[in-house]
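Novice: Show me the folded form of this:
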Amino acid sequence: MSFLVVSVILLTLAVLANLILTYGVIRRLREHSEMIASSGRRDVSVSVGAQIGAFATTTTRGEPITNDSLGEQTLVAFFSPSCKPCHEKLPSFLKYSSQSSNDTLAVVLTSEKDEAEEMIAQLETTSRVCVDTFDSTISSAFSIVGTPAFVTVSYGSVTANGLPETVATSA
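Specialist: Got it, this is the predicted structure:
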């Protein structure tokens, strides 16, 4: 009988030690999650309220585009054909650009235009499209450090970041 009592006491102590260690690990994970969330997040484009830099480029159809030619509420989207999240966001962007009364400009960032042909063809159905590299003047003008990136510009000033959730309806 004394063997059973000793076993139960040891097992209880082991469970309590495990509980204390688990609590400590969970507390440490929460601290690390907060640190990552506060310091690990980086914007992939210029901040709201900032002015975009100067740039000049041409669309796939030969139309010149500059920072001064972006009018009121133009959504500028940056995609890369090798970016999986870009392919996931592409249908939402296409839906927005086909239903919105706002102007849209899609910038495909790639070093090989051939690998982007399918994406370019899809984007050309609803938007003006530019093809450029990650180190181009348009990427620098919008401070692009990753894709996908969505920036709404009104006469050279950034009014919003991200893909709009709802499609504006025209009256």
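Novice: alpha carbons only for contacts and neighbour counts from here, please
Specialist: Noted.
Novice: List the buried residues for the top helix by length along the chain?
Specialist: In the chain, with assignment by DSSP state H, the single longest helix is helix 2-39. Judged by neighbour count (16 or more other C-alpha atoms under 10 Å), helix 2-39 contains no buried residues.
Novice: Stretch 158-171 now?
Specialist: V158, T159, A160, N161, L163.
Novice: Adding secondary structure as columns, could you present those in JSON lines?
Specialist: Output for these, formatted as JSON lines (DSSP: H, G, I helix; E, B strand; the rest coil):
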{"residue": "V158", "secondary structure": "strand"}
{"residue": "T159", "secondary structure": "strand"}
{"residue": "A160", "secondary structure": "strand"}
{"residue": "N161", "secondary structure": "strand"}
{"residue": "L163", "secondary structure": "coil"}
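Novice: Serialize those residues to a markdown table and add fields for distance to F142.
Specialist: A markdown table is the format used below for the buried residues of stretch 158-171 (distance: C-alpha to C-alpha, whole Å):
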| residue | distance to F142 |
| --- | --- |
| V158 | 9 |
| T159 | 13 |
| A160 | 12 |
| N161 | 11 |
| L163 | 15 |
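Novice: any idea which of those is closest to V25?
Specialist: Distance to V25, by C-alpha to C-alpha, is smallest for N161 among those, at 36.2 Å.
Novice: Look up the closest residue to S45, ignoring the ones flanking it.
Specialist: I144 (4.6 Å; C-alpha to C-alpha, 6 or more residues apart in numbering).
Novice: Quick check, the one you found in contact with R42.
Specialist: No: with contact defined as C-alpha atoms under 8 Å, I144 does not reach R42; the gap is 10.9 Å.
Novice: ok, these two, which is more surrounded?
Specialist: Under the criterion of other C-alpha atoms under 10 Å, the comparison of I144 against R42 puts I144 first, with 20 against 10.
Novice: compare with the first, here's sequence two:
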Amino acid sequence: MPYLVAGVVFVGALCAFDLILTLAVVRRLREHAALLEGARAPAPFTPPGTALPEFTAASLDGAAVTRDFFSEPTVVGLFSTTCASCRERLPEFADRVRPLDARRVLAVIEGDRAEAEPFVAALASLATVVVEPRHGPLNAAFGHPAAPSFYIVDEGAVVTASMLTPAGLPMPAGT
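Specialist: Here you go, the predicted structure:
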């Protein structure tokens, strides 16, 4: 009988200890949930109404690309050489901007120059092309969005439309 009493006391103490641990875990989870609730994931693209900050980049022909580049509504495509979806969207983007004047299209390719060659070959005659390293000035100006992402930027360097595919992007007037 003393073993039975000792066993019941032991199991009761073990259950009480387990209950205390469970309550501590629940309290900690509530603290983490409150922290996560305040944190938001970055937007997959720069939202309309965002004014681009000052930046300076160089196009493939050596011309400086700054906020002044946006002297009229411009279509912008941001690509990455490490992105499979970027390679898939490249022909669609090229077809979409083909009717536009190349000065109204900016293609930004993030990655190594050698790896960017397929993008450059497809877009060189259709757009001002900038190849920049990871976290380059143009990607920083757009807030490091997901790649690919597509924009219309007005003459004040303000994003007026943004999409993750070029198909739904409204083309600037006069195209």
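Novice: Could you get me the TM-score between them?
Specialist: TM-score for the superposed chains, counting by TM-score structural alignment, normalised by the length of structure 1: 0.68, backed by 132 aligned residues with a C-alpha RMSD of 2.4 Å.
Novice: Show me what secondary structure element comes after the longest helix of structure 1.
Specialist: Next helix or strand after helix 2-39 of structure 1 toward the C-terminus (DSSP states H and E): strand 56-58.
Novice: average offset between that following strand and structure 2?
Specialist: Strand 56-58 of structure 1 differs from its equivalent in structure 2 by a mean of 0.9 Å after superposition (mean C-alpha distance after the TM-score superposition for structure 1).
Novice: what's that strand aligned against in structure 2?
Specialist: Using TM-score structural alignment, the residues of structure 2 aligned to strand 56-58 of structure 1 are 56-58.
Novice: Any buried residues in that stretch, and which?
Specialist: Neighbour count says stretch 56-58 of structure 2 has A57, A58 buried, by 16+ other C-alpha under 10 Å.
Novice: ok, residues contacting that stretch?
Specialist: A64, V65, T66, R67, V130, E132, P137, L138 (C-alpha atoms under 8 Å, 6 or more residues apart in numbering).
Novice: which one of those residues has the most neighbours?
Specialist: L138 (27 neighbours).
Novice: Help me confirm that that residue comes into contact with L52.
Specialist: No: contact between L138 of structure 2 and L52 fails when scored by C-alpha under 8 Å: they sit 9.3 Å apart.
Novice: Please report how far R113 of structure 2 lies from V120 of structure 2.
Specialist: For R113 of structure 2, the distance to V120 of structure 2 (C-alpha to C-alpha, to the nearest Å) stands at 9 Å.
Novice: no wait, S162 of structure 2
Specialist: With C-alpha to C-alpha as the criterion, S162 of structure 2 and V120 of structure 2 are 22 Å apart.
Novice: again with P47 of structure 2
Specialist: Taking C-alpha to C-alpha as the measure, P47 of structure 2 falls 26 Å from V120 of structure 2.
Novice: the strands in structure 2, which residues?
Specialist: Assigned by DSSP state E, structure 2 shows strands spanning 57-58, 64-65, 74-80, 105-110, 128-132, 149-153, 159-163.
Novice: now those strands as JSON lines including distance to L29 of structure 2?
Specialist: Conversion of these to JSON lines gives the following (distance: least, C-alpha to C-alpha, whole Å):
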{"stretch": "strand 57-58", "distance to L29 of structure 2": "45"}
{"stretch": "strand 64-65", "distance to L29 of structure 2": "48"}
{"stretch": "strand 74-80", "distance to L29 of structure 2": "37"}
{"stretch": "strand 105-110", "distance to L29 of structure 2": "39"}
{"stretch": "strand 128-132", "distance to L29 of structure 2": "42"}
{"stretch": "strand 149-153", "distance to L29 of structure 2": "36"}
{"stretch": "strand 159-163", "distance to L29 of structure 2": "36"}
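Novice: For R87 of structure 2, find the nearest of those.
Specialist: strand 74-80 (8.3 Å).
Novice: So R113 and V120 of structure 2 - more neighbours on which side?
Specialist: Ranked by neighbour count (other C-alpha under 10 Å), R113 of structure 2 and V120 place V120 first, with 22 against 16.
Novice: What's the local residue count around the closest residue to the more buried one other than its chain neighbours?
Specialist: What sits nearest to V120 of structure 2 in space, not counting adjacent residues and going by C-alpha to C-alpha, 6+ apart, is V129, at 7.0 Å. Each residue near V129 of structure 2 was counted by other C-alpha under 10 Å, and the total is 24.
Novice: Tell me the spacing between V129 of structure 2 and F119 of structure 2.
Specialist: As for V129 of structure 2, its distance to F119 of structure 2 is 9 Å (criterion: C-alpha to C-alpha).
Novice: Could you double-check that T81 of structure 2 lies in contact with A114?
Specialist: No: at 9.5 Å, T81 of structure 2 does not count as touching A114 under the criterion of C-alpha under 8 Å.
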